[in-house]
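**Q** Sequence and predicted structure are below.
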Amino acid sequence: MLYYLHEMARLSMAPARAMSEGMRFALNSPFNPMVDTPMVRALASTADIFEHLTRSYGKPHWALDTTTIGGEEVAVEEEVLIKRTYCDLLHFKRAQQRDGQRKDPKLLIVAPLSGHYATLVRGTVEAMLPDHDVYITDWRDCRMIPVTQDRFNLNDYIDYLIDFLHVLGPNTHMIAVCQPSVPALAAVSVMSAWGDNCLPASLTMIGGPIDTRKSPTQVNKLAMEHPIEWFERNVVVQVPPPYPGVFRKVYPGFIQLTNFIAMNYERHLESYGQLFDHLVQGDDEAADKKRAFYEEYRAVMDLPAEFYLQTVETVFQKHSLPKGEMIARWHPVLPAHITRTALMCIEGELDDISGIGQTKAALEITPNLADDKKAYMLAKGVGHYGLFNGGKWREKIAPAIKQFIRTHDHEIGAGAKGAAKSSWQGIDRRGGNRRG
């Protein structure tokens, strides 16, 4: 019923949204003699924000048509390497790579399946493209998948990652952004126990909930306050018509978005106030940046109910991975088996979703991994989103990850290790408490 009410509310706003859009065009028309008066600019800005707030947003475009390599602009082509029911393995193929000129490390970026589209990590891809052969998990909106198709849970997620690593082959590197840190570490643990030849050379986990008992955030506390049956009754609903996934049980993206906004309600209210001021003042560049951020932020997708519920129970309630009690299919998930894959953990000082110490726990539950294959970075003054997008990501975090990858790449490694010692400022190679 909740999803039906949401759709009714969305459709009921359509006439008002259309009127608001028409008013905005009329007020901003060059033929309007009062277009530059304060009152008209305020009315036009109000109409603009109303239309923006009531609009539904589909999957954004990647818009990564080029990258810059050695000062030269290079064309980038999107290529779907594997097509699965719930996810495509997308390859960003660079022109120099097609010509055989580049032999950069293979990098699999595991985008979060937590309510937003994979395009949320566009900044991550953009920063890594010049120096890596980049692949990414491009998740699909569950409401667009017919109920007759396969189900998808946390075990399937781990299976997908193992399959993708087998396709990409040995000496692949992985970056797990937030939520996928758990299935990524699980996949590496299982493959390590197998002695798999396609084991990734390195795994970087960014703001991931490896052990949510450490510095619990509001998100972690909510998961612990209610039994799993409460989540099944209150936040799992059926997809309504006319979506292709009608009657499929999902955790709706609009609930996740509401929770994210509620966590920082005053900050978002202030941000929209700034957008209004930019529009009134005619600061189009600042307004466009603010609008673009929210168009990306408010583009949400539905999650499979079985995946959501299993994740809540396994990761946030039972803490199965750090306890050594997690099972993927019939395979015990034991990080102690990891001896060959280098691990890097990155956390944000101001992260209000994954608290300090939650990601670093991965270094503590891998006792058989050598210290020189472990690295930790605490980014000062950085929140959750800033760990993989924005200025501090580009200037500090991404360069550290690139150096880490090159140091542990099986083909490049030896030549990069010397440089690593002098360039990894703020990173503790043993997983200690040094900050950067």
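**A** That came through fine.
**Q** Only C-alpha atoms from now on, for both contacts and neighbour counts.
**A** Fine.
**Q** Can you show me the strands along the stretch 201-350 of the chain?
**A** Under the criterion DSSP state E, counting those that start in this stretch, the stretch 201-350 of the chain contains strands at 202-206, 237-238, 249-251, 303-304, 327-328, 331-332, 342-348.
**Q** For residue 305, list the residues it contacts.
**A** Contacts for residue 305 (Cα atoms under 8 Å, 6 or more residues apart in numbering) come out as 236, 249-251.
**Q** from those, which single one is nearest residue 392?
**A** residue 251 (32.0 Å; Cα to Cα).
**Q** is it true that the closest one touches residue 235?
**A** Yes: distance between residue 251 and residue 235: 6.1 Å, which falls inside the contact criterion (Cα atoms under 8 Å).
**Q** Which of these two has more residues huddled nearby?
**A** Ranked by neighbour count (other Cα atoms under 10 Å), residue 251 and residue 235 place residue 251 first, with 29 against 16.
**Q** In addition, the following structure is provided for comparison:
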Amino acid sequence: MPEKNIAIGEFGAAPDLPAEAGPVLSTGMYWFYELSHAALNPARAFSDVTRLYLKNPLNPWSHTTFGKTVAASAEMFERFTRRYSKPDWNIHSTVVGGERVDVHITPVWERPFCRLLHFERVLKNPPRRPQPKVVIVAPMSGHYATLLRGTVEAFLPNHDVYITEWVDARLVPLSEGRFDLDDYIDYLISILHALGGDCHLIAVCQPSVPVLAAVARMEAERDPYVPHSMVLMGGPIDTRVNPTGVNQLAENRGVDWFRRNVITKVPFPHPGVMRDVYPGFLQLNGFVSMNLDRHLDAHKELFFNLVKGDGDSAQKHREFYDEYLAVMDLTAEFYLQTVDTVFVKHLLPKGEMMHRGVRIDPSAIRNVALLTVEGEKDDISGLGQTEAAHKLCTNIPPDRKAHYVQPGVGHYGVFNGSRFRSEIAPRIADFVLTAQSGKGKAAARPYPRVVARAVS
């Protein structure tokens, strides 16, 4: 099961279409996708009935190799042709100070394209350890925020956790207006105002650029609601540094190619009918094609596990791919503006990025501590791309800045998995505590640049 080095949606991971796929494809592909999905409904229903029939323990065929093989084939067909819906968070409790407490997930701020979720812990006794408020800014790049379930779970025991849950663009009616990169930055500023600024921002991958831009705008205007710190994880701050295949694809083709070939309109009967979007199913094609052999091997392994009755391994596969294959549409204007700003023109590191007609100046950031985290084997945001934020934020005191490289992990491992839980998350927690105690002045404890090395 491909748990590391998977592409989770740093823009540019488009399917490898011909150089001039043409406007006909972009105009009709979503409608064709919907039609083909509807046409397969009877076959999918028959396949599901077959699977249930052959897995019934009262059916003698269910105990034969033939029956197990047909049941496994039926399940594989149903999974290959299914539309995967938004997964549930399935976070109901956590452990705080050695005591298990319930967790209630409630929206505390909402706009048409996003809502802020609060993972409220029902604490019976005040914890002894300080519980900083952290806002995890999830990527708006194809997958749902639930892909960061493990990230949330890692912070819950010692933090008051919030997360941005972006809304599938096909579910937002045209009457709600547009949503672009400028709106994204506005949303982040509005969230910080709603929380009173007493928080820490953790940007996972794609949001690193708008988070840095939002904080820079707020600092330039002396906004009192700036966060204590910002943590940028595996983000494309400067994709000219150690460019990856994803970065080169976007730069070589240019934004006009993406506009002509991957933008389409939402079809009926979705609420967002006729909205211009970059469809999630097309983005998923790009994700899968980057590691096609690994995904094929994982599904072959699932088939054999189903035949031999290895339920635990099959269930792990289902859980992973139920999450991985659930995708959402992005508004065309947000997608294209991000591709152009971040991957084609590199406006932020050049000092040319604008927000509502005002230039973004990272050197205006003085009071917000900065931590950047990268993965040694990241094939989406190459080494050094996130660290570039330090060169832009020249006026943050050195003892309120840090950089960390985690050995042996790819893009996914920067924010999830065993090494994230054991090595990255504790460093972030320590940095957040120190940044909070030192807001408005240099933190008492220095944080040098740290690059961990694998032990041979």
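**A** Nice, thanks for sending it over. Since this is a predicted model, take the numbers as computed values, not measurements.
**Q** Next, the TM-score between them, please.
**A** For these two chains in superposition, a TM-score of 0.94 is obtained (TM-score structural alignment, normalised by the length of structure 1); 425 aligned residues with a Cα RMSD of 1.9 Å.
**Q** in what helix or strand does the residue opposite residue 116 of structure 2 in structure 1 once aligned lie?
**A** When structure 1 is aligned by TM-score structural alignment, the residue opposite residue 116 of structure 2 is residue 89. For residue 89 of structure 1, the host element (DSSP states H and E) is strand 87-94.
**Q** Counting by contacts, list what that strand packs against.
**A** In this structure, strand 87-94 of structure 1 packs against strand 72-83, strand 133-139, with contacts taken as 3 or more Cα pairs under 8 Å, 6 or more residues apart in numbering; DSSP states H and E.
**Q** most packed of these?
**A** With neighbours taken as mean count of other Cα atoms under 10 Å, these reach their highest mean count in strand 133-139, at a mean of 23.
**Q** distance from that one to structure 2 after superposition?
**A** Comparing strand 133-139 of structure 1 with its match in structure 2 after superposition yields a mean distance of 0.8 Å (mean Cα distance after the TM-score superposition for structure 1).
**Q** counterpart of that strand in structure 2, which residues?
**A** Following TM-score structural alignment, the aligned partner range for strand 133-139 of structure 1 in structure 2 is 160-166.
**Q** what's the answer for stretch 396-403 of structure 1, then?
**A** Correspondence between stretch 396-403 of structure 1 and structure 2 is established over residues 423-430, with TM-score structural alignment as the criterion.
**Q** got a list of contacts for the matching stretch?
**A** Judged by Cα under 8 Å, 6+ apart, the contacts made with stretch 423-430 of structure 2 from elsewhere in the structure are 154-155, 231, 371, 406, 414-415.
**Q** Now find how far off-centre that stretch is within its chain.
**A** Stretch 423-430 of structure 2 has its C-alpha centroid displaced from the chain centroid by 19 Å (Cα atoms, centre = their mean, to the nearest Å).
**Q** now stretch 139-147 of structure 1
**A** The chain centre lies 18 Å from the centre of stretch 139-147 of structure 1; the measure is Cα atoms, centre = their mean.
**Q** Over to stretch 166-186 of structure 1?
**A** Taking Cα atoms, centre = their mean, the mean C-alpha location of stretch 166-186 of structure 1 is offset from the chain mean by 13 Å.
**Q** end-to-end on that stretch?
**A** 15 Å (Cα to Cα, to the nearest Å).
**Q** Specify, as a residue range, where that stretch falls in structure 2.
**A** Taken onto structure 2 by TM-score structural alignment, stretch 166-186 of structure 1 occupies residues 193-213 there.
**Q** buried stuff in that stretch?
**A** Of the residues in stretch 193-213 of structure 2, those with enough neighbours to count as buried (16 or more other Cα atoms under 10 Å) are 193, 197-213.
**Q** With stretch 380-394 of structure 1 instead?
**A** Burial within stretch 380-394 of structure 1, assessed by neighbour count using 16+ other Cα under 10 Å, is assigned to 382-389, 392-394.
**Q** quick one: residue 418 of structure 1 is in a strand?
**A** No: using DSSP: H, G, I helix; E, B strand; the rest coil, the assignment for residue 418 of structure 1 is helix, not a strand.
**Q** Residue 434 of structure 1 versus that one, what's the distance?
**A** With distances taken as Cα to Cα, residue 418 of structure 1 is found 20 Å from residue 434 of structure 1.
**Q** Same drill for these two, tell me which one is more crowded.
**A** Regarding residue 418 of structure 1 and residue 434, a neighbour count based on other Cα under 10 Å identifies residue 434 as having more, with 14 against 11.
**Q** what's the more buried one in contact with, if anything?
**A** If a contact means Cα under 8 Å, 6+ apart, then residue 434 of structure 1 has 377-378, 426-428 as its contacts.
**Q** go on, residue 388 of structure 2?
**A** Listed by Cα under 8 Å, 6+ apart, the contact partners of residue 388 of structure 2 are 237-238, 349.
**Q** Looking at neighbours, which among the contacts of stretch 423-430 of structure 2 is most surrounded?
**A** The residue in those with the most neighbours, by other Cα under 10 Å, is residue 414 (30 neighbours).
**Q** count of residues packed around the closest residue to that one other than its chain neighbours?
**A** For residue 414 of structure 2, ignoring the flanking residues on the chain, the nearest one in space by Cα to Cα, 6 or more residues apart in numbering is residue 375 at 5.6 Å. Residue 375 of structure 2: 26 surrounding residues under other Cα under 10 Å.
**Q** cool, and residue 78 of structure 2?
**A** Every residue meeting other Cα under 10 Å relative to residue 78 of structure 2 is counted, giving 20.
**Q** which position in structure 1 aligns with it?
**A** Residue 78 of structure 2 maps onto residue 51 in structure 1 when the alignment is built from TM-score structural alignment.
**Q** what's the helix or strand for the residue nearest to that match when sequence neighbours are not counted?
**A** Leaving aside its sequence neighbours, residue 51 of structure 1 sits nearest to residue 17 (Cα to Cα, 6+ apart; 5.3 Å). When secondary structure is defined using DSSP H and E, the element that contains residue 17 of structure 1 is helix 14-27.
**Q** In structure 2, what stretch matches that helix?
**A** Under TM-score structural alignment, the match for helix 14-27 of structure 1 is residues 41-54.
**Q** sorry, back to before: which parts of the match of stretch 396-403 of structure 1 are buried?
**A** Under the neighbour-count criterion of 16+ other Cα under 10 Å, stretch 423-430 of structure 2 has 424-425, 428-429 buried.
**Q** heading toward the C-terminus, what's the first helix or strand past the helix or strand where residue 201 of structure 2 lies?
**A** Taking DSSP H and E as the definition, one finds residue 201 of structure 2 inside strand 200-204. Moving toward the C-terminus from strand 200-204 of structure 2, the next helix or strand (DSSP H and E) is helix 208-220.
**Q** That'll do, ta.
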